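*Asks:* starting from these lines, generate the structure:
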Amino acid sequence: MKTVVYTQNAPEPIGPYSQAIIAGNFVFASGQIAINPATGNLVLDDIKAETKQVMENIKAILITAGIDFGHIIKTTIFLMDMQNFAQVNEIYGTYFKGDFPARETVQVAGLPKGVNVEISITAIKP
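*Replies:* From the prediction side, this is the model:
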């Protein structure tokens, strides 16, 4: 059995997918990019602002699912340029307290809407 997670506080899906799915005790959030859900505009000022918007979108999904960043067990970060790794890592790290989730970071050839970073997560509900 699965439950669709939806919030107006995160971007509308730009394709045939859900913002997140709860299956059992697991929450699987689709990759988030830096779309401001209030305006529908991309936040591409710089990589730090872009990463912050991505993390805020993830936060909105987690809240709707009834959990927080402490429940994330795995993340995947997709970067257009690995030269942005340190700046993305700096912003990403501020959203976690203590035990960090497992993670991989990969450089990719392209991301939706020409963004520089996309992050997906897997979390567990207590």
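
*Asks:* when you work out contacts or count neighbours from here on, use the C-alpha atoms and nothing else.
*Replies:* Noted.

*Asks:* okay, strands next: where are they in this structure?
*Replies:* Assigned by DSSP state E, the strands in the chain fall at 2-5, 20-23, 26-32, 72-79, 102-107, 117-124.

*Asks:* what's the span of stretch 78-85, first residue to last?
*Replies:* In terms of CA to CA, to the nearest Å, the two terminal residues of stretch 78-85 are separated by 10 Å.

*Asks:* residues of it that come out buried?
*Replies:* Buried residues in stretch 78-85, counted by 16 or more other CA atoms under 10 Å: 78-80, 85.

*Asks:* dump the residues you listed into JSON lines; add distance to Gly66 as well.
*Replies:* Formatted as JSON lines, the buried residues of stretch 78-85 follow (distance: CA to CA, whole Å):
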{"residue": "Phe78", "distance to Gly66": "25"}
{"residue": "Leu79", "distance to Gly66": "28"}
{"residue": "Met80", "distance to Gly66": "31"}
{"residue": "Phe85", "distance to Gly66": "30"}
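
*Asks:* run this one through as well so I can compare:
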Amino acid sequence: MTMKPLFTAEAPAPGGAYSQAMLAGDYIFTAGQVGLNPQTGETPADFREEVRQALANLRSVLAEGGADLNDVVRTMCLLTDIGNFAVFNEEYAAAFGEHRPARSTFGIALAGGFTVEIEAIAYTGGR
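*Replies:* The predicted model follows:
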């Protein structure tokens, strides 16, 4: 199986020893995408806006591998305050529409002061 790292300037650059995503055969495995705006380097102060930015970053990374949110088969979502789950779920559902990938959501501490992180596995179908 062929593997290659994916990178786009439309999402935050990795801050450590990892890639934004790896294309492995017909699958894309993304790193966790946070709500950092890649153009400004800023994170929205509002949780809802941070979720929207994290989803936009996820879309950008997937697009670099030729996929979109409709190709996602599984996500793992991390929240620093599980009390924000209802807002997170509203934005997540709006972004994915009728597509419902498998999902796990955890309350956890995140590095860098972020309040949300989303990673995904997408199937490209050999495109």
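
*Asks:* circling back to that earlier point, tabulate the strands of structure 1 (JSON lines), appending distance to Leu62 of structure 1.
*Replies:* Formatted as JSON lines, these follow (distance: least, CA to CA, whole Å):
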{"stretch": "strand 2-5", "distance to Leu62 of structure 1": "9"}
{"stretch": "strand 20-23", "distance to Leu62 of structure 1": "9"}
{"stretch": "strand 26-32", "distance to Leu62 of structure 1": "8"}
{"stretch": "strand 72-79", "distance to Leu62 of structure 1": "9"}
{"stretch": "strand 102-107", "distance to Leu62 of structure 1": "17"}
{"stretch": "strand 117-124", "distance to Leu62 of structure 1": "9"}
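
*Asks:* which of the ones you listed sits closest to Asp45 of structure 1?
*Replies:* Across the strands of structure 1, Asp45 of structure 1 has its closest neighbour in strand 117-124 (12.7 Å, CA to CA).

*Asks:* give me the mean distance between that closest one and structure 2.
*Replies:* Following superposition, strand 117-124 of structure 1 is found to deviate from structure 2 by 0.6 Å on average (mean CA distance after the TM-score superposition for structure 1).

*Asks:* what lies in contact with that strand?
*Replies:* 25-34, 47, 50-51, 54-55, 71-80, 111 (CA atoms under 8 Å, 6 or more residues apart in numbering).

*Asks:* run the chain-centre distance for that strand.
*Replies:* Centroid displacement of strand 117-124 of structure 1 relative to its chain, using CA atoms, centre = their mean, to the nearest Å, is 5 Å.

*Asks:* what about the helices in structure 2?
*Replies:* In structure 2, the helices defined using DSSP state H lie at 47-64, 85-96.

*Asks:* with adjacent residues omitted, what lies nearest to Phe69 of structure 1?
*Replies:* Spatial nearest neighbour of Phe69 of structure 1, chain neighbours left out: Phe96 (6.1 Å); criterion: CA to CA, 6 or more residues apart in numbering.

*Asks:* go ahead and confirm the one you found touches Gly70.
*Replies:* Yes: here Phe96 of structure 1 reaches Gly70: they are 6.6 Å apart, a contact under CA atoms under 8 Å.

*Asks:* give me the neighbour count for Ala93 of structure 2.
*Replies:* 13 (other CA atoms under 10 Å).

*Asks:* that one and Ala9 of structure 2: what is the separation?
*Replies:* The gap separating Ala93 of structure 2 from Ala9 of structure 2 is 26 Å, by CA to CA.

*Asks:* kindly report the same for Met22 of structure 2.
*Replies:* For Met22 of structure 2, the distance to Ala9 of structure 2 - CA to CA - is 15 Å.
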